[in-house]
Structure formats: C-alpha cells, structure tokens
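Undergrad: For reference, the sequence and a predicted model appear below.
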Amino acid sequence: MTGPHTGPAAALAAAGRHLAALGLSPGTSGNLSLRVPDGLLATPTGGSLAALEANRLSLLDRAGRVRTGPPPTKEAPLHLAVHDRLPGVAAVIHLHSTYAVALACTEPDDPDDALIPFTPYAVMRLGRVPLLAYAHPGTPELADGVRHLAEDTTAFLLAQHGPVAVGRDLDEAVGRAVELEEACRLQLALAPAPRVRALTPAQRADLTARTRRTPADTTEDPA
C-alpha cells in the first residue's frame, strides 16, 4: 500500500499482529478495518493477522467495492454496516478470542446488556455490551443485525461467533477488544453457570451446506 494510505495501512497491519501476539486471533480468524478519507482499509480474506502486511490490505469504496488490493475479508459487509451505523467510529475489530466467543454462546438475562458489570473498568471502557442474534458469518443478515445498535456502542458480541470492538482510532479499538476479552473471562469465572446455547440442527445443516467444498473450492473462507 503506497501513497496517502501508507501510514494507516502500516498501523492497521501492526494492530493485527499485536492482537495475534496476544493470542486473540487464532489461525486465520479475525478481521480489522480502518476508515480513511476515500473509503475503508480492510484485512484480506484467508490471511493470518499474525502475518499481516501493510501492502496486502484491501481498499474498499463506501459501497464495499474493491478499489485496490486483494479480496477483503468476507466480513466486509459487517464492517461497512458498523461504520455506517456508528459514523464517529474509525476502527472496527472483529475477533474469535476464546472467552468472548464462549460468552457469545450463552444466554444472558438481558441480550442488550450481556456483560455483567463486575469491575468499574468494564463499565468505564465498554459500557453496555449487547449480544446480537445469530446469523451466518459473512452474510447480509449478519450485517443487518448491527443497524439497531445504540450510537454510543463501543463493543458487542455476535451470538455463536465472537466479539466486535470499535474506536475513534485503532488504539482505542484495540484497547476495547482486549478489555472485552478480559471482562468475558472474568464473567465466566465468577458468574453462576450460564445457560449455554448451541447451534440448532437447522443452523448446523445450513452451515454444512454453505461450507461443503471440493479440494479446489476456496470460495468460503473462515476470515
């Protein structure tokens, strides 16, 4: 990535590698985006955040079309929807970090406030963290779920899927992603045994049908 995007691209790649080094992005999971004046920088599909390079990012226009770079993460519609719903947000981070994914597989008393306020830090840095209803990864339905988020949302959980943290800049979004993972870990350690929710047989069958592939088929990727 050259020209006016060199600095933002380097920062986005560094943030991805940092999150991977913290153990919050196993395998090829996780994706990031950063708003720039002429669109959105996004991580590519199929790549590991641990090996993210600035010259391998995708630049999307505001409609999600690729302007330069490789194909973006399949969660690009989710990122675009978050940026559209929360115009003050510059950075969006979606991870598959262990404790946040685990909490996203439970049934909270209040889906609009899924994080129990055990510490003042979670309240000050995250506020209310909603749990959004399940939708197949990478689909318009998943993106549609964010359109009713409160305008002051800092983070949320995708049911059976994982966390999303946002920020006015990359540092703020990274800090919230880390804080959310720790808050989820604390909640799972302290709270009474939660009601655990698994994918339904219909959801499992749909996933199997969507992801069944031949050895040469690479159309469906976990990132």
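TA: In hand now; what should we look at? Residues are numbered from 1 along each chain as shown.
Undergrad: Going by C-alpha atoms from here, please, whenever you check contacts or count neighbours.
TA: Noted.
Undergrad: Report how many residues lie close to the closest residue to residue 53 other than its chain neighbours.
TA: Distance criterion C-alpha to C-alpha, 6 or more residues apart in numbering; nearest residue to residue 53, sequence neighbours excluded, is residue 13 at 5.5 Å. Residue 13 has 22 neighbours, counted by other C-alpha atoms under 10 Å.
Undergrad: Just to be sure, residue 13 is in a strand?
TA: No: counting by DSSP: H, G, I helix; E, B strand; the rest coil, one finds residue 13 to be helix, located in no strand.
Undergrad: Does it touch residue 52 like I think?
TA: Yes: if you go by C-alpha atoms under 8 Å, residue 13 and residue 52 touch, sitting 5.3 Å apart.
Undergrad: Would you tell me what the next helix or strand after the longest helix that the chain contains is?
TA: The longest helix of the chain (DSSP state H) is helix 170-190. Downstream of helix 170-190, the first helix or strand assigned by DSSP states H and E is helix 201-211.
Undergrad: can you give me how far that next one is from the chain middle?
TA: On the basis of C-alpha atoms, centre = their mean, to the nearest Å, helix 201-211 sits 21 Å off its chain's mean C-alpha point.
Undergrad: Can you spell out which helices and strands pack onto that helix?
TA: With contacts taken as 3 or more C-alpha pairs under 8 Å, 6 or more residues apart in numbering; DSSP states H and E, helix 201-211 sits against no other helix or strand.
Undergrad: Same question for it: list its buried residues.
TA: For helix 201-211, burial by neighbour count (16 or more other C-alpha atoms under 10 Å) applies to no residue.
Undergrad: For the residue nearest in space to the middle of the chain, give me its contacts.
TA: By C-alpha atoms, centre = their mean, the chain has its centre lying nearest to residue 94, at 1.4 Å. Residues near residue 94 by C-alpha atoms under 8 Å, 6 or more residues apart in numbering: 30, 31, 32, 162, 163, 164, 165.
Undergrad: take the one below as the second:
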Amino acid sequence: MSASPATKRDENRLREQIVEFGRSIFERGLTAGSSGNISVRLDDGWLLSPTNVCLGRLDPARIAKLDWTGRLIAGDPPSKEAPLHRAMYEERSGSGAIVHLHSTHSAAVSCMHGLDCHDCLPPLTPYFVMKIGRLPLIPYHRPGDPALGGAIRGLAGKHSAVLLANHGPVVSGVSLEAAVYAMEELEETAKLFLLLQGLPTRPLTDLQIEDLKTTFKLEL
C-alpha cells in the first residue's frame, strides 16, 4: 500500500532533517570520514543513513528505508549497524530517532580500563542527568555484529543511551533534534570527565539527582 500524501510529506521532511543534522554533526567534528549513523522512526518503517557515506554529504533521496523486519524497501544499502538501531527501537517504543557516533571524547572514554559498566560517566552536570541519566557500557562487539542487537536489548528498555566499548555512544530521543542534543551533552560530559582526570571532582549528589528527577519528571 502506498503512503498517504501526508505521510509521504512527513517522510520527506524527516529525510531532509537527517541530512541537515548529519551535516551539522560532521562540520562540528563530532564524526569523521564515513563513521556514524542516524535513523528516524516512520509510521511504516524507519530511515537509516547508508553504509560508507559521510554524514556531511548525505543525499535525502538515497537514505535507506527499512521495514520492521530489517528488509530494505528503498534507497541505498543501510549502515551495517542496522541491527543495533532496530533493537533499540524495539525496546524503546517512545524513541523517534537514534544517533550513533564515534565522537572523540566519548570514544576515548569507551576505551578506558576500569569503567563502571553500569554507569560509565559520573553525574558532573544537571544537563547530563536530564538528557542522558545513567550510561551503561556494552562489552566490545565488532562493528555490524548482529549480536550487538541482543546486547542492546538487555539495556535499552531502561536507558536512552549506551556506550559501546572501544567504539562510541548510541543515543535515542523522542525526535531527531532531541537525540542530537542528548548526544552533544554526552560528548561534552565525556570531555569534562577526561579534563578532570587526576583532579578532585565534585559530581552531583544523590539528593541533587533526586531533585532533578522530581522537578523535571525524569525516568532514570
């Protein structure tokens, strides 16, 4: 069945948003080369940036469209990380978009030894708590490994973002804009975390976090 005109207009708008945010992410140095991928949920499937294509040079007409079995409906072959995105959508029904990057500071943290696998970054700022909450670590999987989807499923229901060991962050949001903003906050917090290594640090207390959860109705 063909999409209704309204649905088709919405899909075209979302394709343009992926291009716009992809270019912004690339131009600000949050991803390099052909790394990183972006997806957006549709009523009849989902859009995903193609494989081996720079996020700064996406063509809206060539963005992959998949159904919920992962079958390619239209566009170029999707990113090899399609199973990762699909698993996160299946676990988080409220997610409208997912961004996965190899952003420098977050990727650096993902390579560190001795991280708390339940919460990789301390609550240094209220904005990190509000946009990310807890950030669990997913054990290393090679890029595109289908098993990564299973690892994501174990955590995505409770967490809007995860950190892939020796790889980088994956962040979901109610919209593409929300997912990108949350990714940016995660990257800035990772940068702060690395800058503060070896220095006395004062993260937010449990009481301060509870106040944020109550005030802003957060589900962490």
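TA: Thanks, I have it. Just so it is clear, the structure is predicted and the values come from calculations on it, not from any experiment.
Undergrad: hang on, the earlier thing: would you check the span in the second structure matched by the longest helix of the first structure?
TA: Aligned using TM-score structural alignment, helix 170-190 of the first structure spans residues 176-196 in the second structure.
Undergrad: Check the separation of the first and last residues in stretch 160-174 of the first structure.
TA: 21 Å (C-alpha to C-alpha, to the nearest Å).
Undergrad: Nearest residue to residue 34 of the first structure in space, please, no chain neighbours.
TA: residue 91 (4.5 Å).
Undergrad: again, but for residue 108 of the first structure
TA: Closest to residue 108 of the first structure by C-alpha to C-alpha, 6+ apart is residue 114, at 5.5 Å.
Undergrad: for the second structure, what spans make up the strands?
TA: Assigned strands in the second structure, in chain order: 37-42, 45-48, 64-66, 72-74, 97-100, 137-138, 161-164, 168-173 (criterion: DSSP state E).
Undergrad: If you drop the residues flanking it in sequence, what lies closest to the counterpart of residue 153 of the second structure in the first structure?
TA: Matched across to the first structure, residue 153 of the second structure falls on residue 147, judged by TM-score structural alignment. Excluding the flanking residues, the one nearest residue 147 of the first structure by C-alpha to C-alpha, 6+ apart is residue 85, at 5.9 Å.
Undergrad: how about the one you found, what's its partner in the second structure?
TA: Counting by TM-score structural alignment, the partner of residue 85 of the first structure is residue 91.
Undergrad: hang on, isn't that match packed against residue 160?
TA: No: Residue 91 of the second structure lies out of contact with residue 160 (C-alpha under 8 Å); the separation is 10.0 Å.
Undergrad: Of those two, which one has the most company?
TA: When residue 91 of the second structure and residue 160 are compared for neighbours, residue 160 comes out ahead with 26 against 17, by other C-alpha under 10 Å.
Undergrad: show me what contacts the closest residue to that one other than its chain neighbours?
TA: Nearest residue to residue 160 of the second structure, sequence neighbours excluded (C-alpha to C-alpha, 6+ apart): residue 172, at 5.4 Å. Residues near residue 172 of the second structure by C-alpha under 8 Å, 6+ apart: 88, 95, 96, 97, 98, 99, 160, 161, 179.
Undergrad: and the nearest residue to residue 7 of the second structure once chain neighbours are set aside, how many neighbours?
TA: Ranked by C-alpha to C-alpha, 6+ apart and with sequence neighbours excluded, the top spatial neighbour of residue 7 of the second structure is residue 43, at 7.9 Å. Neighbours of residue 43 of the second structure under the rule other C-alpha under 10 Å: 10.
Undergrad: which one in the first structure is aligned with residue 43 of the second structure?
TA: Checking TM-score structural alignment: residue 43 of the second structure goes with residue 37.
Undergrad: on that earlier part again, how far away is the residue nearest to residue 34 of the first structure from residue 126 of the first structure?
TA: Distance from residue 91 of the first structure to residue 126 of the first structure, by C-alpha to C-alpha: 15 Å.
Undergrad: Can you lay out the contacts of residue 94 of the first structure as TSV showing neighbour count and distance to residue 78 of the first structure?
TA: Converted to TSV, the contacts of residue 94 of the first structure look like this (neighbours: other C-alpha atoms under 10 Å; distance: C-alpha to C-alpha, whole Å):
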residue	neighbour count	distance to residue 78 of the first structure
30	29	12
31	28	10
32	28	11
162	22	13
163	28	12
164	27	10
165	26	12
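Undergrad: of all those, which two lie farthest apart?
TA: 32 and 162 (13.4 Å; C-alpha to C-alpha).
Undergrad: ok, now how distant is the residue mapped onto residue 63 of the first structure from the second structure from residue 167 of the second structure?
TA: Counting by TM-score structural alignment, residue 63 of the first structure lines up with residue 69 in the second structure. Distance, residue 69 of the second structure to residue 167 of the second structure, using C-alpha to C-alpha: 26 Å.
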